[in-house]
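> Just a sequence and a predicted model for now, questions to come.
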Amino acid sequence: MSLNNDIFLLISEQLDDQSDQLNLLLVCRGWYSIFLPKAYETISVDAPKIYPLSRTVRNNPRIGTAIQNLSVDWCHSKSEPENDYDVDGLVATLKQVGDAADDLAAWEESLRTGCPDAWLAVLVLSLESIKSMTLRFSDSPYFLPMVTRIAANGNLSSPKSALQPLESVDIWVDDHTEYYLAHELLPFFYLPAMRVFTAGGICEDDPGIASLKPGTSTIREIDLGHSNTNNGGNGFAEYIISCANLEIFDYQHDNKSIWGEVYKEFCPLLFYNALCSQKHSLRELRLNNNGETGDSGFDEDTEEFNGFGSLAEFHQLRELRMPLRTLLQFGSSDRPKVSLLEVLPPSLELLNLAHYHEEDFDIVNKNLQTMLAQRERLPNLKRIEIQPYTLVMTAGAIVHSTNFRVQESTQQSFLPFDMACREMGIQFGFSKEGSCGLITV
């Protein structure tokens, strides 16, 4: 009795190791046909493996069609010196997506020397089913410019649908001295199927380049919160405004813009002005609740951008996480300019007040108590969180949020409010994430 192909596929899903899945292809031709799409659906490669994978895909296009999720990392690896990089038959392909003759010659020469970025560009042209890419590299003289040309010109003259199915990109560098300029990654916003853009190590020190029409990108989620490594000197306005229906925006600030050269402090007003273009769709806003908000000591030009604005007209907003002094528009003052009820939308379900300092207790408590007294103004509110800036850690413990504690005095001060929340069916708690000051005891 023969088993249905679906049963074979269910069995293969129990194999976590990709090498085991690839071994199934060697059993017989029938199994090769059944298991190939699953075995190659998700591929992870480092620098030395990019060329072999590209060659394999060229020799067997079915493998290229099967690959939907590609992860590439050469931050910690380099291509291995070889003398047999085969570029025969690639010249015509390079011309389809290349630019000037000099650029094509440089690209071809880089292929011959095994440059991983040059071979990545060739590889991606053969992945007609690609849906997600995770990229870990800093220098991209060939791949990113190719994305720019494809995005700007549809698909050029390529016979395959290069990058057209791409839905998700996760791109960052883990070397704090390296960075991308924001406009280098903007072409991903042009691609027709894109939904999620995640990036780390972006510097927006370059002036805004109006190269994408407002409200045209299909991206629904922008995640710039990775490890607090981004610096949005212009509020990432071009990214935000380009979106037709942005639903999730996460940004965590790093005062360092260009390592050892340029420092820019958090400018919330620039983000607010851009986010106003998404009042109709934004559902989750995490704006520097875990990033740096303090004075860098280098930037003197940010005071006029310290303000923020009301979120009351963001009618789809469900989750809000941001520094309380930003939300209440303290600016350079020690008093707020607005109240929570003035700036929060009735749709809100979760409120996180980050970077809380004990000297702000009276202001915060008064605002929270007023919110409870006028519960009908926020009928959907389910949870309130306080994220203290100062936390406690036992001396000698590993510096990790799991070992951090909220100060006893902070917990005690909010006990009455906690009880009041319980009576109204609202959860109350503390968050220990993000940038903080530690006291060891």
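Everything's here; your move. Numbers count the residues shown, from 1 in each chain.
> okay, CA-based contacts and neighbour counts for the rest of this
Fine.
> Now the spatially most central residue of the chain: which helix or strand?
Central residue of the chain (CA atoms, centre = their mean): T198, 2.3 Å from the mean position. If you go by DSSP states H and E, T198 is part of strand 196-200.
> structure B:
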Amino acid sequence: MELALPNDVLLLVGEQLEQKADCWNLVFVSRHFHDLFLSFVYRRVSLRDWHDASSFLYAILNRPVLARAVRELDWRDWHAKGLSEDQRKEITESTHLKEWLHVVSHSDIENQQWTEDLGQGLGDAWAALILPLLSQLRKLQLSYASTSPWLDRIMQRAIQCERPFVSQPPFKCLQEVSLHHRNDLDRGDTWGAREEHQSASTLLMPFFSLPSVRVITADSVVDPSTAITSPEQTTQNLRVGFSSITEIDLRSSSGNHGMEALVSSCADLKSFKYQHSDSHVLSHGYQPSAFYRSLAHSKKSLQTLWLDHYGSHFPFTAGGLNQSHDEWFGSLADFTALRELRVRLPNLLDIRYQNEPPTPLLECLPSSLATLYIEGCEERNLGMLVSQLQVVIKNRRTRFPGLNRIDIEGAFQNVRSDDDGATSSPGPEISDGVIKDKVFQAAEPLHIDCSNAGMELYLHDRTLLTF
């Protein structure tokens, strides 16, 4: 019996299926449906261990059309399981694997080392072997270890168009990349001791050289300008305005030099989000002025800026006493495309040595601003901030016509102090889990002004819900 619908129509129906289980059901309807819809199953691939990776590699080597069907690869849930002797033998004796390793490897020694690491279930070895086959990949989500030599190596070869990337441009369709560092994947000292930042920065930087990539998300990145890399790992210097990336999101990272090598390489950076962490060995503390210098290249294009969103700061860092994290970022008035700003109060206004900032908030904000989220407001500074914001709202019509929402976050939760001055959990006579009444009272004039101007105002304590 002939199908009533042509293949083109059936494929359009299949494209509307979001659940992978539904795609599998279509595959098993008939041989015709199997051939027609099998590629849909391979559009979004999630690999969790060596068995998944081995089966997937065998499938795409045996049927290259399936490799071309892959649009998203998710490696975030990888588990480095130990292999039995029989399982290792199965890997080392695989004909398909041997043939592909012969194509990818640049020497017999490398081939042997790669085979050994595959047999140990190491994620970066499997990932580096699979990635060159996925020519139509759009989205990549990778978990990586402190030392990920195979991923480093394959990405270096990609940007240098070395084997196996000789016949076609590497990752020509890749648009979005997420890199997640996981200590539990560390391999020990197999490849020799390395500093933690080397893998993060060297693995990240090659993606800035791929012309199709637009979005980068990564964590545990130490500023590439700080990194000291070996010659075989050194990436080409990124020129100013060279990269097509428009969105950067760096979490739990340390930008001692404002991530200058990354930020300045972007020709049209629209979104930059940065969360600082002093937990890295080479961290010298958060230095906002360094980010001001690096982001100056993007004053005309940047639309979203998050600086140090809920970052972590230690009293002492490798650079000594950690005082620089309270440094003023500088005026944002020249960032003429900026619509969303999230920043800590000491970085928004210069209040290190005085109660009132020498440069008022009115002169620090761009006229394009739509939402303003201020973090880290101490209770003693709330009155000053309310006063500064009232001036902004008063001039909203002429200076900030698009401003429609303000958020203020700080340590506003109810706590009580013992007689000796030590802070303890609130007792039954004080309501727990709420923002203090006097905080609401201090913010009430601003609330009235916002209401009259048709704006939204929210107070936050990071340990509580939004009020």
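Looks like it came in fine. Every value quoted in this text rests on a predicted model; they were computed, and no experiment measured them.
> I130 of the second structure maps to what in the first structure?
Using TM-score structural alignment, the equivalent of I130 of the second structure in the first structure is L123.
> Tell me which residues touch that match, please.
By CA atoms under 8 Å, 6 or more residues apart in numbering, L123 of the first structure lies in contact with I50, L53, S54, V57.
> hang on, it in a strand?
No - according to DSSP: H, G, I helix; E, B strand; the rest coil, L123 of the first structure belongs to no strand; its state is helix.
> now it: how far from L90 of the first structure?
L123 of the first structure sits at a distance of 11 Å from L90 of the first structure (criterion: CA to CA, to the nearest Å).
> what does L378 of the first structure give?
Counting by CA to CA - L378 of the first structure and L90 of the first structure are separated by 61 Å.
> Check I7 of the first structure too.
In terms of CA to CA, I7 of the first structure sits 40 Å off from L90 of the first structure.
> Show me which of the two is the more surrounded one.
Shown here are I7 of the first structure and L90; by other CA atoms under 10 Å, L90 has more neighbours (13 against 10).
> so L332 of the second structure, which of the three states?
Under three-state DSSP, L332 of the second structure falls in the coil class.
> okay, now it: neighbour count?
By other CA under 10 Å, 19 other residues sit near L332 of the second structure.
> Which residue of the first structure sits opposite it in the alignment?
That one, L332 of the second structure, aligns with L311 by TM-score structural alignment.
> what sits against the aligned partner of L142 of the second structure in the first structure?
Correspondence of L142 of the second structure to the first structure, assessed by TM-score structural alignment: L135. Applying CA under 8 Å, 6+ apart to L135 of the first structure gives the contacts S71, V72, D73, V169, D170, I171, W172.
> and the end-to-end length of stretch 155-174 of the second structure?
So stretch 155-174 of the second structure: terminal residues 13 Å apart, CA to CA.
> Now do the strands in the stretch 51-200 of the first structure.
If you assign secondary structure with DSSP state E, counting those that start in this stretch, the strands in the stretch 51-200 of the first structure sit at 69-73, 132-136, 168-172, 180-181, 196-200.
> Give the other helices and strands that the shortest one contacts.
Right, strand 180-181 of the first structure. Here strand 180-181 of the first structure touches strand 202-203, going by 3 or more CA pairs under 8 Å, 6 or more residues apart in numbering; DSSP states H and E.
> what range in the second structure does the strand it packs on sit on?
With TM-score structural alignment as the criterion, strand 202-203 of the first structure aligns to 221-222.
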